[in-house]
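Novice: mind looking at a prediction? Sequence and model below.
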Amino acid sequence: MIPSSTVIFDMIHKDLRFRLVFLVDEEGMLLREFLHSKGISKRTLTATKYEGGMITVNGHEQNVRHRLQVGDKVAIIFPPEQPSEGLQPEEGPLDIIYEDEAILVLNKAPGQSTIPSRDHPTGTVANYVAGKFVSDGLPATVHVVTRLDKDTSGLICIAKNRHIHHLLSEQMMSSGFHRQYIAIVEGHVKDDQFTIQQPIGRKDGSIIERMVREDGQSARTDVKVQHPFTKDGHELTTIALVLHTGRTHQIRVHLQWAGYPLTGDDLYGGTLQWIQRQALHCAVLRFKHPVTGADMQFESDMPADMQSVSRIL
């Protein structure tokens, strides 16, 4: 993580390429070594050199062998990014929870895909974010850090630059990126708190469905009971979940395996009696800001359709 005392954003430019500025506090380091100490990879330096970026010291372009002095101002201007051919920028509504030069945190409604697919090539979160970047004049593409299924609601984090995406992905791999969900499952969950640690892989014969299987990828989900209740004679439980890995359909598969399918999740054994989509919502994101190192936390309330299920009438 980059120390906040040595980094500032520097976006007060007509040139809106993403840039970071560092103040040098150690004498005699090579520029290459200094940038590496700030989390800038060799690959990023190469891309910066050959794909339209720039590295400057005190406003003058320098190569990576330049030797630095205390008090020097080092700027890395990242190369412009273009959306992939499969991502068409569109104008559309975005529920923006937080935005700065590096990240964007959104609240996604149920029923909207995060990224385009063959079945949903337009109208996705990524389409609308790409459209926003075009409108804002940012030479950036969409880097989805935390992706949600189409029918899962809640918080999504998006990076505005691939270097920022890389830093946040490293946090996720080291369990420094906290994702908490709230869900409504069928049945009264017996244990107040437990962990499901079962590998997940594709179900034979299906391109969509996943299952717990020995040859799958490792996956861990922590479960904590919030509120068991009975609705129309049926036992249900509101639970909180923390993801430690990010496998496709992880929560849905793990809860089915545990015997508590999400209500509304008919793909994995849930009923559609009270809600027409899986009752799953990303309620909390907590991580360190990839540039400043500041602790960031964002919260989203349970949406109305899930509240109507949990309300005992």
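Specialist: Looks like it arrived, so ask away.
Novice: hey, let's count contacts and neighbours off CA atoms from now on
Specialist: Fine.
Novice: wait, S113 sits on H120?
Specialist: Yes: taking C-alpha atoms under 8 Å as the definition, S113 is a contact partner of H120 at 7.2 Å.
Novice: another structure for you, compare them:
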Amino acid sequence: MLSDVIQLRIQESRQRRAARPQPLKCPSCGSGVGTPPAMLKHLQSCCPDLLSSVPDTMVLSIKGGDRCAAEQLLSAAVVTEQAAREEILRLKFRSGSGSLQQSEEENGQQALALDQVPIQLIADVMGLPLKRATELLHRAMREYPMPADPEPVEVLYEDDHLLAVNKPTRLNSAPAHRYKGGSMVNRVIGHLGHPPYTIHRLDMDTSGIMLFAKSREAVEPVAVQFRKRTVKKYYLALCIGVPEQRCFEVKTPIGLHPQDPIARACYPDETAGSLDSSENHWEEGGEIVSTRLSSDDLDIKHAWTSFQVIDSNPDIDLSTATPGSLFEASHKTNLRGVSLVACMLHTGRTHQIRVHCQHVGHPLIGDELYGVLGPWISRQALHASLMLLQHPTNNNILTLRAPLPLDMRNALHGFGIQAMEFNIQDFE
């Protein structure tokens, strides 16, 4: 008898909920509002431009609680919002003729042209506040699905939660914009049929292991490991010269390069997180150089890399090599000999291995910024070879390996160097 009463109460509760009017949904941000007056107040704050052509009589009706008038306004606002999104995309990515240009990418995907117009100018043209224009552009861009590239991926590991692939060189990890293809992410979309969760990235010219999450529940456990630096990442690199020690470490802070917006440089140890004077220094090619930038401007952070020499050929003459744009020969750099080194990252700074190798006088072969260029390889000789992490669901240690690409194998063969296995225990 009691169970019948409970069932009746549950049924009545469901009927009352079903009889309630659905929330009024904002056509811009998607927020649900319960009453017509509250909806009007929300629109005035969120997207007042959608109310510019609404008659005063309709506004008064909505303030009085007229739900039919509110729904009528929202129906018109949806059309206005969509037109505004199309217009802001046309203005942001217009071609020289002022129309939205569609250009064929090398991979055959359609992408918006990247002749971009500043958002402040667009806001002025459309008569919108900067914040509203920025949010409008963001939401318009999110409507474009990320394109899938048809090129196959080399899968190193895959289960229901993770996907590890071997990224080739000359390929960006992620697209410059969500509607632009030609990246590893776009190839993974083609492989999975949907966008993955990107865990980390590699430089365009660095090959090797890239890890993606396939399920939402795998994202945070893996991301925490990267943040806490418990993921062990090992790289293979071809560098100039023969290091004096088989195993060595570099613990020199890295920050922005004062002379190149995309480059990094090493700084004295005491500068990391502590510089506050108006005149600071960075070390480039063994020479201390003064700069007027602050430590905050230079974004100086601690950096730690361990190295292990695998094999060397001291007889290779590199004196005819073309120096990179930031390569500076010094007492540390001897343009003779080539070594294959294994590198373990304890921190994850931009260009960390490349900058630390240059700092100790052994810059990378093929590095157009910090190293030397020649016929041996057409990009920086750096490969993400090995990764160890804890699986996000079963907690087992997952070991990922990526074989050396053909260009690095050919370079090793040309230098007479053997790609032997390195000992992980030597890094402990």
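Specialist: Noted; the coordinates are in hand. Bear in mind the structure is a predicted one, so any value in this text is a computation, not a measurement.
Novice: what TM-score do we get after superposing?
Specialist: Scored against TM-score structural alignment, normalised by the length of the first structure, the superposed chains reach a TM-score of 0.67; 228 aligned residues with a C-alpha RMSD of 2.5 Å.
Novice: with neighbour numbers in mind, choose between S113 and H120 of the first structure.
Specialist: S113 (24 against 13; other C-alpha atoms under 10 Å).
Novice: now do the more buried one against P261 of the first structure, distance only.
Specialist: 22 Å (C-alpha to C-alpha, to the nearest Å).
Novice: and the longest helix along the second structure, which residues are buried?
Specialist: Taking DSSP state H as the criterion, the second structure has its longest helix at helix 67-92. Neighbour counts over helix 67-92 of the second structure (16 or more other C-alpha atoms under 10 Å) mark 67, 69-70, 73-74, 77-78, 80-81, 84-85, 87-92 as buried.
Novice: could you tell me where the strand or helix carrying P37 of the second structure falls in the first structure?
Specialist: Using DSSP states H and E, P37 of the second structure falls within helix 36-46. Alignment note (TM-score structural alignment): helix 36-46 of the second structure is unmatched in the first structure.
Novice: for that helix, packing partners?
Specialist: Contacts defined by 3 or more C-alpha pairs under 8 Å, 6 or more residues apart in numbering; DSSP states H and E place helix 36-46 of the second structure against helix 56-63, helix 67-92.
Novice: which other helices and strands does the longest one contact?
Specialist: Same thing as helix 67-92 of the second structure. When contacts are defined as 3+ C-alpha pairs under 8 Å, 6+ apart, helix 67-92 of the second structure packs onto helix 36-46, helix 56-63, helix 119-126, helix 130-142.
Novice: what residue of the first structure matches up with P403 of the second structure?
Specialist: In the first structure, P403 of the second structure lands on D301 (TM-score structural alignment).
Novice: so that match makes contact with A283?
Specialist: Yes: D301 of the first structure is in contact with A283 according to C-alpha under 8 Å; the separation is 6.4 Å.
Novice: Provide the aligned range in the first structure for stretch 381-391 of the second structure.
Specialist: Going by TM-score structural alignment, stretch 381-391 of the second structure sits over residues 279-289 in the first structure.
Novice: ok, the residue nearest to F287 of the first structure when sequence neighbours are not counted - contacts?
Specialist: Nearest non-adjacent residue to F287 of the first structure, counting by C-alpha to C-alpha, 6 or more residues apart in numbering: F177, 4.8 Å away. For F177 of the first structure, the contact set (C-alpha atoms under 8 Å, 6 or more residues apart in numbering) comprises 168, 171, 285-288.
Novice: which ones among those residues lie within strands?
Specialist: The strands, defined by DSSP state E, take in 285-288 from the contacts of F177 of the first structure.
Novice: which residue ranges of the second structure form helices?
Specialist: Using DSSP H, helices in the second structure cover 2-19, 36-46, 56-63, 67-92, 119-126, 130-142, 184-192, 216-227, 295-298, 352-359, 406-415.
Novice: which of those helices sits most buried?
Specialist: helix 352-359 (a mean of 24; mean count of other C-alpha atoms under 10 Å).
Novice: look at D301 and A283 of the first structure and report which has more neighbours.
Specialist: Taking other C-alpha under 10 Å, D301 of the first structure and A283 do not tie; A283 has more neighbours (23 against 14).
Novice: so that one touches L243, yeah?
Specialist: No: using C-alpha under 8 Å, A283 of the first structure is not in contact with L243; the gap is 11.9 Å.
Novice: anything in contact with each of these two?
Specialist: 179-180.
Novice: the helix or strand hosting R32 of the first structure: what's the following helix or strand?
Specialist: R32 of the first structure belongs to helix 31-37 when assigned by DSSP H and E. Later in the chain than helix 31-37 of the first structure, the nearest helix or strand by DSSP H and E is helix 42-50.
Novice: can you name every helix or strand that that next one contacts?
Specialist: strand 54-57.
Novice: which residues of the second structure does the strand it packs on align to?
Specialist: Counting by TM-score structural alignment, strand 54-57 of the first structure sits on no residues of the second structure.
Novice: that strand: what's the following helix or strand?
Specialist: Taking DSSP H and E, what comes next after strand 54-57 of the first structure is strand 60-61.
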